[in-house]
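Undergrad: Task: produce atomic coordinates for the following.
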Amino acid sequence: MVSLSQISLKQLKEKLSLPKPWDNVIIFILNVLIAIPLFLIAHQNLIELPWAYNFDRVFLFIGIVVVIQLLLRLLKTIIVLCIFIYLLVLLYGTVFGEYGFQRVFEDYRYMIYAMSENPKPQDIIISKLLPFPNKSKIIDAVDYSNPKVRNFALSATTKHFKDIKYPESERLMVQCFAVFAEIKKRWNYVNDPKGREYIAYASESLQHFSGDCDDHAILMAACIKAVGGSPRLIHTGGHIYPEMLIGTQADLETAVYLIKQVLFVKESKNKDIHYHIDERGNIWLNLDYTATYPGGPFMKEEILGELTL
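TA: Sure, this is the predicted structure:
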C-alpha cells in the first residue's frame, strides 16, 4: 500500500524534474556554470605544475566537469532545485559576500589572459645575503606618514586611472600603480655628491623629484606605503630598487591583466612581467625606475639584501 507521503514525494520530484531532452541540456549548462567557479577556486589554491601549454589546468578542468556531470545526473530528478540553489549561492555572494557573479567573471577573464601570457617568476640569484646597507637611515627616510608624502601619493591616485572602472578588491593595486606612474613620469636621476652616500628622505625628494637609485626606491616605497601598499627594497650591490607585494597567484593574474590590457598597454606591449616569489609564496613586483611599467625588467638579478618596510 502506497502512503500519502510517498505520493507527495513522487509528485514533488515530478514537478522539480524537466522533460527529455531538456534535462540533458540543462544539466550540461549547469555543469559549465558550476565548473567554472570551482575550477577558479582550485586553480588559485593548487600548485601550478610546469607543464607545457598549461595541460595541468586543462586536466583539472576536465576532471571537475566529469565529477559534476556524474553528480548532476544522479540529481537530475530535482534539477530545478539544483539550479535554484546554485543561483541563490551566487546571488548571496554578490550581495553579502565577496564571491558573486561579477567576481567569477573577472577571475575567469584574468586567468585566461594570464595563462595565454604565461608569466614566469624571475630566477632569484642570491650570492650571499649581507646586512642591508644604511638600514636604519633608510627606514627613517621612508617617512610615509609625513603629510607631504601622503598628500603627494593621494594626488597621484587622482591623476592616473581614476576614470577606469574596476572591482573594489582591485582598488589598492590600481592606486599603487598610479603612484608608480606619477613618480616614473617625474623622476630625474642625479648622482650623489662625489665620495659620499647621501640618503634623502622621501619628503625631501618630493621637492625636485631627483636623486639616485636609493632615493627613488625610498620615495616609491614611502608613497606605496602611504596609500596602504606593502613595499620592500632589494639591494643588488651598487643598486637598490623597490618592489611591491602583489600577493597570491590569483592576484598576479589580476596584476598582469591590469598592466598589459588596461593601465600600461603601450609600455608593456610584447614584454614580460618580472617578479620575485619569496619563501612564503608571496609575489613581489618590480618597481625600479629603469622600468617603464610595473613588472618591467630587473636592472640586476643578483640579490645581496632585502628590506621589508
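Undergrad: switch to C-alpha atoms for all contacts and neighbour counts from now on
TA: Will do.
Undergrad: Helices of this structure, start to end?
TA: Along the chain, the stretches classed as helices by DSSP state H are 4-16, 22-45, 55-74, 79-95, 101-117, 135-141, 147-159, 171-186, 202-205, 213-226, 249-257, 265-268.
Undergrad: Could you single out the most deeply buried of these?
TA: Comparing the helices of the chain by mean neighbour count (mean count of other C-alpha atoms under 10 Å), helix 213-226 ranks first with a mean of 27.
Undergrad: this one as well, want them side by side:
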Amino acid sequence: MVKQSNIDFQKIKEKLQVKKPWDSVIIFVLNILIAIPVFIIIHQNIIDPNWYFHIDRILLFLAVVVAIQLVLRLMKTIIILCIALYLIALIYGSLFGNYGFNSVFEDYRSMVYSMSEDPNPQDIIISKLLPFPNKSKILNAIEYDNPKVRNFALLATTKYFRNVKGYSEYRRQIQSFAVFKEIQSRWNYVSDPKGKEYIARATESLIHFSGDCDDHAILMAACVRAVGGTPRLIHTGGHIYPEVLIGNKTADLEAINYLIKEVLFKQESKGKEIHYHIDERGQIWLNLDYTATYPGGPFMSEEILGALTLN
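TA: Got it, this is the predicted structure:
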C-alpha cells in the first residue's frame, strides 16, 4: 500500500514538472524579481566602502542572486506549482476581477521605486500650536460648498488625470492633485493693499486667480475640500500655505510617492524629493503651495507656528 502511494506521488510529481530548459528559465526570472528588492533593502542598510565603480555593490547583487537561486532550485517543484496557481488566479482576475497582471506590475514597480526613491520626511507637527491668525475670517472665506467653487474644482478634475487607471483607492488624492495643477498653473501673486491684511473669499480669487499667499491657500483648501479631499493651512508667521492629507506612512506614502513621480507629475518632480509633514496621529500631509510645481514640493524654510485643519 505504501509502495503504491509512493508510485502515485511520483507520477503526480512527474506531471507537475516543467520540461527543461523552461524550469530553469522560470526559476531565473523569479530569482531576479526577488533579488532586486532584496538587494535594495540590503544596500540601504550597510555601510558604503566607496569602492571604485561600485564593485562592492556588484558583488553584493551577485551574491544575492546566487543565494536566492540555490534556495529556489531546492524548492523548484513546489515553487513552480505555486506559480502556476498564481498565474491562473491572475488570469481570472484580469478577465473577471479587479486584480490582474497589470495590477501586479504596477504594485511591483511601485514597491521597487519606493525602496530606491525615499520621500524626504520633515518635522513632526501637531495640529494646535499657536492661535491661527484671522481664523474665523479664513474659515468663512473657504467656501467649499459654494457652487462656483465646486464647479471650478470639477472642471480641474475633468481636465487633468481623468484617465489614470488602477488607483481607485486614491481617487480623492488624485483629484486634489488635479485641483492643485490647475490653480498652480494660473496663480498670479499680488500683494495686499499697503498696511492692510486683506482676506479674499475663494469665489473672489476665482475671478482673476490673483492674490497673496493666504488668498491662494484659501482657494486651494476650498477646492480640495469641494472634491472630498482633506486640506489644512500651515501658518509660519510670514507665510500661509495649504497641505493635503494623503493617508499614513505605512499604507499610503509609497503609492502616492510613485504616483506623483512616475505618473502624474513626472516632469515637474524629476530628480527631486517628495517632502511631507507628519502630524501627531502619524498622518502624512503634502505641500500644495504656489511655490511648489508638484505636490510635495520643497517647503519655504520658515518655522511652523500653527495649523488649521478642515475636517
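Undergrad: How close are the two chains, by TM-score?
TA: Once the chains are laid over each other, their TM-score by TM-score structural alignment, normalised by the length of the first structure reads 0.75; 294 aligned residues with a C-alpha RMSD of 3.9 Å.
Undergrad: The helices of the first structure: which one's closest to E302 of the first structure?
TA: Closest to E302 of the first structure of the helices of the first structure is helix 213-226 (C-alpha to C-alpha; 15.9 Å).
Undergrad: The closest one vs helix 147-159, what angle?
TA: Interaxial angle of helix 213-226 of the first structure relative to helix 147-159 (axes from the mean of the first three to the mean of the last three C-alpha atoms, to 10 degrees): 70 degrees.
Undergrad: And helix 213-226 of the first structure, what does it pack against?
TA: Under the contact criterion of 3 or more C-alpha pairs under 8 Å, 6 or more residues apart in numbering; DSSP states H and E, helix 213-226 of the first structure touches helix 147-159, helix 171-186, helix 202-205, strand 231-235, strand 240-247.
Undergrad: now these in a markdown table, with distance to V67 of the first structure?
TA: Below are these laid out as a markdown table (distance: least, C-alpha to C-alpha, whole Å):
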| stretch | distance to V67 of the first structure |
| --- | --- |
| helix 147-159 | 46 |
| helix 171-186 | 36 |
| helix 202-205 | 55 |
| strand 231-235 | 42 |
| strand 240-247 | 31 |
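Undergrad: Between those, which one is closest to K137 of the first structure.
TA: Judged by C-alpha to C-alpha, the one of those that comes nearest to K137 of the first structure is helix 202-205, at 11.7 Å.
Undergrad: Against M115 of the second structure, how distant is N140 of the second structure?
TA: To M115 of the second structure, N140 of the second structure is 42 Å away according to C-alpha to C-alpha, to the nearest Å.
Undergrad: scratch that, R225 of the second structure is what I was asking about
TA: Distance, R225 of the second structure to M115 of the second structure, using C-alpha to C-alpha: 31 Å.
Undergrad: H216 of the second structure too?
TA: Noted for H216 of the second structure: a distance of 34 Å to M115 of the second structure, by C-alpha to C-alpha.
Undergrad: Same check on F28 of the second structure?
TA: 22 Å.
Undergrad: So L310 of the second structure is in contact with T230, correct?
TA: Yes. With contacts counted by C-alpha atoms under 8 Å, L310 of the second structure reaches T230, the gap being 6.4 Å.
Undergrad: Neighbour count: these two, which is higher?
TA: Neighbours were counted for L310 of the second structure and for T230 using other C-alpha atoms under 10 Å; T230 has more, 22 against 15.
Undergrad: What does the more buried one correspond to in the first structure?
TA: In the first structure, T230 of the second structure lines up with S230, judged by TM-score structural alignment.
Undergrad: give the contact list for that match.
TA: I224, M244, L245, L309 (C-alpha atoms under 8 Å, 6 or more residues apart in numbering).
Undergrad: Among these, find me the one that's closest to T94 of the first structure.
TA: Distance ranking of the contacts of S230 of the first structure against T94 of the first structure, using C-alpha to C-alpha, places L245 first at 26.9 Å.
Undergrad: Near that closest one, how many other residues are there?
TA: The burial count for L245 of the first structure: 22, using other C-alpha under 10 Å.
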